[in-house]
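Asks: Can you look at this prediction? I've put the sequence above it.
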Amino acid sequence: MAQRIAVLSSGGDAPGMNAAIRAVVRKGLYHGFEMIGVERGYDGVIGGKFMPMNAKSVSGIIQYGGTILKTARSEAFRTSEGFIEAINQLKRFDIDSLVVIGGDGSMAGAMKLAEAGIKTMVIPATIDNDMVGTDYTIGFDTAVNTVLDAVNKIRDTTASHERVAIVEVMGRHAGHIALMSGLACGAEIILLPERPLDIEKVCERLQNTYRRGKLYSIIMLAEGVAHGFDIAKIIDEKTSFEPHVTVLGYIQRGGMPLATDNIMASRMGGAAIDSIIKGEVNRLTSIQAGKLITVPYEEAVKYKNTIDIADYELAGVLAT
């Protein structure tokens, strides 16, 4: 009987997840594995939502955002009862290895299963690009370009009305999206969770920009800093500007994946299967120093992908 490999997506969706699913399934089939899809993440494991997958199951999905396997954040999996049931279901369906596509929370679940004797692999996928163990996560480039496209439209109105625009993007704990999209669009001010907020300096910079003759400004705000409307209210009170706020929200997660994300997802999916074949399981597929590798979980958690302060400082210089 061929080995059975299951694959699931968990946590927040990210463009490129479908490409990862496709790569895992087709690479697994190519090497003679029986491939199983699990619907709705760890909740699906607990509920026994297992389904056989063949090459046709993943045909025509690579150009779509989201995930054909659906995704969820499972509170039940965090309980001892739910976790035990998940293990029982994996054994009941004779799953030899489980490939998990998702972010830090998804990886924590895979690590917990690995400690209980279940062979797992993790493919990093989150638009925030804030996972341990890797410099790049699937979905990040598409999200940044979605923000860039939105800002280019917002800028037209902002310039026409000589306004200050606050664009609030995702990033509760990490400012990768705000920093890279701010650098790409030439934002005058970038506010990140990793840097202390000095609203006085923000107001001063807006006023200096106006005195230099630039009659509009873009403020790129990561949601983890503060709410955009709260920042706007303070700027309104301290200056003559009346900022307008755009919260981009979930549009950052959707849309057709860009080439970068589909390529990385395909490569990472293939690497996960290769690692299983070699018996090198309980690992994260990772990009470090530009190279695709697999990293044992205990090593991955030591490697944190933080924002590049040099990029942050460069963005400030270029905006002066």
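Replies: Cool, the structure landed. Numbers count the residues shown, from 1 in each chain.
Asks: from here on, contacts and neighbour counts on C-alpha atoms
Replies: OK.
Asks: What's the local residue count around the nearest residue to residue 63 once chain neighbours are set aside?
Replies: Leaving aside its sequence neighbours, residue 63 sits nearest to residue 256 (C-alpha to C-alpha, 6 or more residues apart in numbering; 5.5 Å). Residues near residue 256, counting by other C-alpha atoms under 10 Å, number 17.
Asks: check contacts around residue 256.
Replies: Neighbouring residues of residue 256 by C-alpha atoms under 8 Å, 6 or more residues apart in numbering: 15, 63-65, 142.
Asks: how about 6 Å then?
Replies: Residue 256 is in contact with 63-65, counting by C-alpha atoms under 6 Å, 6 or more residues apart in numbering.
Asks: cool, residue 249 as well?
Replies: Neighbour list for residue 249: empty [criterion: C-alpha under 6 Å, 6+ apart].
Asks: now do residue 9
Replies: By C-alpha under 6 Å, 6+ apart, the residues touching residue 9 are 41, 71, 100-102.
Asks: let's see 10 Å
Replies: Neighbour list for residue 9: 17-18, 20-21, 37-42, 44, 66-72, 99-103, 106, 122-123, 125 [criterion: C-alpha atoms under 10 Å, 6 or more residues apart in numbering].
Asks: So for this structure, which residue is the most central one in space?
Replies: residue 126 (1.5 Å; C-alpha atoms, centre = their mean).
Asks: Check it against this one:
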Amino acid sequence: MRKIGVLTSGGDSPGMNAAIRAVVRSAIYHDIKVVGIKRGYEGLINGDIEDMNLSSVADIIHRGGTMLRTARSDEFRTEKGFNKALNVIKIFGIEGIVVIGGDGSFKGAEKLSQAGISTVGLPGTIDNDLAYTDYTIGFDTAVNTVVNAISNIRDTSTSHGRANIVEVMGRHCGDIALYAGLAGGAESIIVPEEPFSIDEICKRLIQGRNRGKLHSIIILAEGVLNDANELAKAIVEKTGADTRLTTLGHIQRGGSPTAFDRNLASRMGGRAVQLMMENKTSRVVGIKGNEIIDLDISEALSIKKEINKDMFELAKILSI
């Protein structure tokens, strides 16, 4: 392997820069040339590519977002767009590509591998929705962002004696809601994987109020309800509690990555280069039991993601 590329695709996540840094510096250490592909597969199609060196990735390990920028590319999914990408890869003499992103990005990497380009995927997404790995790059930072927001909301909620619904990201996977809700001491956690009862939520709120509790925090994963305001209205009608909704939105994607995410991204980036040197392709890197692993992309994407039911039940027990 003489020359590889690295790109970030799909939604950004804290720790992507740490992963880029690890890939670039590991490759250079092993005398492999590296190019940065900007704006994901869209940049690959358009030849938005630049040579990377040690200085290219200096002072980025602590920064959120991605220095290579990111985009979603509908054109890459077309035969014409894909062939344009292959032509650019040939022109630049790229032999392998490290793809940092989620499941959609991995499918693109798998397609490139089938066309003869060595590919390795790193799981960069705050949702933690890839079942083959315990954690994805950016998830821990997003959870900590939500926990900090819960603490801030609790302060004002207590002052006014309110109930607060905090809507977090995770349209199909409730891990952010679950982990942040447990760590933040939420009374109720609503995730897409588990049914919920508005009456049960109201019962918990009333029980807390009866024992003198001045606030109530309800964590809601986006997409569970068509309109989160409807939940707030239902709570007001059933309990009379002054209820407010806070949607955290893209604040969860930004910010300096935690030490956990920086270390995870660095370890995964190093493994990606090792796999390239071993001429392995169509692989994704993950972590299981604190050990860095790798497996076939198609196998990884076939594993169904499930909520941690024990953790979900524990959160219910501790919120009585």
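Replies: Noted; the coordinates are in hand. Quick caveat, the model's predicted, so the values are computed rather than measured.
Asks: coming back round to it: what's the distance between the residue nearest to residue 63 of structure 1 and residue 66 of structure 1?
Replies: Per C-alpha to C-alpha, to the nearest Å, residue 256 of structure 1 is found 9 Å from residue 66 of structure 1.
Asks: which neighbours do those two share?
Replies: The contact sets of residue 256 of structure 1 and residue 66 overlap at 15-16 (C-alpha under 10 Å, 6+ apart).
Asks: quick one, strands of the stretch 101-250 of structure 2?
Replies: Assigned by DSSP state E, counting those that start in this stretch, the strands in the stretch 101-250 of structure 2 fall at 118-123, 163-168, 188-190, 216-221, 243-247.
Asks: highest average neighbour count across these?
Replies: Mean neighbour count (mean count of other C-alpha atoms under 10 Å) peaks for strand 118-123 among the strands of the stretch 101-250 of structure 2, with a mean of 30.
Asks: so how many other residues sit close to the closest residue to residue 176 of structure 2 other than its chain neighbours?
Replies: Spatial nearest neighbour of residue 176 of structure 2, chain neighbours left out: residue 143 (5.7 Å); criterion: C-alpha to C-alpha, 6+ apart. Using other C-alpha under 10 Å, residue 143 of structure 2 has 25 neighbouring residues.
Asks: Equivalent analysis for the one 5 residues further on, please.
Replies: Each residue near residue 148 of structure 2 was counted by other C-alpha under 10 Å, and the total is 14.
Asks: okay, the strands of the stretch 101-250 of structure 2 in TSV with distance to residue 202 of structure 2 next?
Replies: As requested, the strands of the stretch 101-250 of structure 2 are exported to TSV (distance: least, C-alpha to C-alpha, whole Å):
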stretch	distance to residue 202 of structure 2
strand 118-123	38
strand 163-168	10
strand 188-190	9
strand 216-221	10
strand 243-247	11
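Asks: do you know which of those strands lies nearest residue 311 of structure 2?
Replies: Comparison of those against residue 311 of structure 2 by C-alpha to C-alpha identifies strand 188-190 as nearest, at 11.3 Å.
Asks: Give me the contact list for the closest one.
Replies: With contacts defined as C-alpha under 10 Å, 6+ apart, strand 188-190 of structure 2 is touched by 165-167, 174, 177-182, 196-197, 200-202, 204-205, 216-222, 224-225, 312, 315-316, 319-320.
Asks: Would you enumerate the residues in contact with the residue nearest to the centre of structure 1?
Replies: 10-17, 101-104, 136-140, 143, 253.
Asks: related to what we said a few turns ago, mind checking which of the contacts of strand 188-190 of structure 2 are buried?
Replies: 165-167, 174, 177-182, 201-202, 204-205, 216-222, 224, 312, 315 (16 or more other C-alpha atoms under 10 Å).
Asks: Determine the longest helix present in structure 1.
Replies: helix 140-161 (DSSP state H).
Asks: For it, buried residues please.
Replies: Across helix 140-161 of structure 1, burial judged by 16+ other C-alpha under 10 Å covers 140-148, 150-151, 154-155, 158-159.
Asks: just to revisit the earlier point, what does the residue nearest to residue 63 of structure 1 align to in structure 2?
Replies: Matched across to structure 2, residue 256 of structure 1 falls on residue 256, judged by TM-score structural alignment.
Asks: give me every residue that touches residue 4 of structure 2.
Replies: Neighbouring residues of residue 4 of structure 2 by C-alpha under 10 Å, 6+ apart: 23-24, 27, 32-36, 89, 92-98, 117-119, 273, 276.
Asks: For residue 215 of structure 1, grab the count of nearby residues.
Replies: There are 17 residues near residue 215 of structure 1, going by other C-alpha under 10 Å.
Asks: Surely it and residue 158 touch.
Replies: Yes. Using C-alpha atoms under 10 Å, residue 215 of structure 1 makes contact with residue 158 at a distance of 9.0 Å.
Asks: Now do the shared contacts for those two.
Replies: Common neighbours of residue 215 of structure 1 and residue 158 (criterion: C-alpha under 10 Å, 6+ apart): residue 164.
Asks: Run a quick neighbour tally on residue 115 of structure 1.
Replies: Neighbour count for residue 115 of structure 1, taken as other C-alpha under 10 Å: 12.
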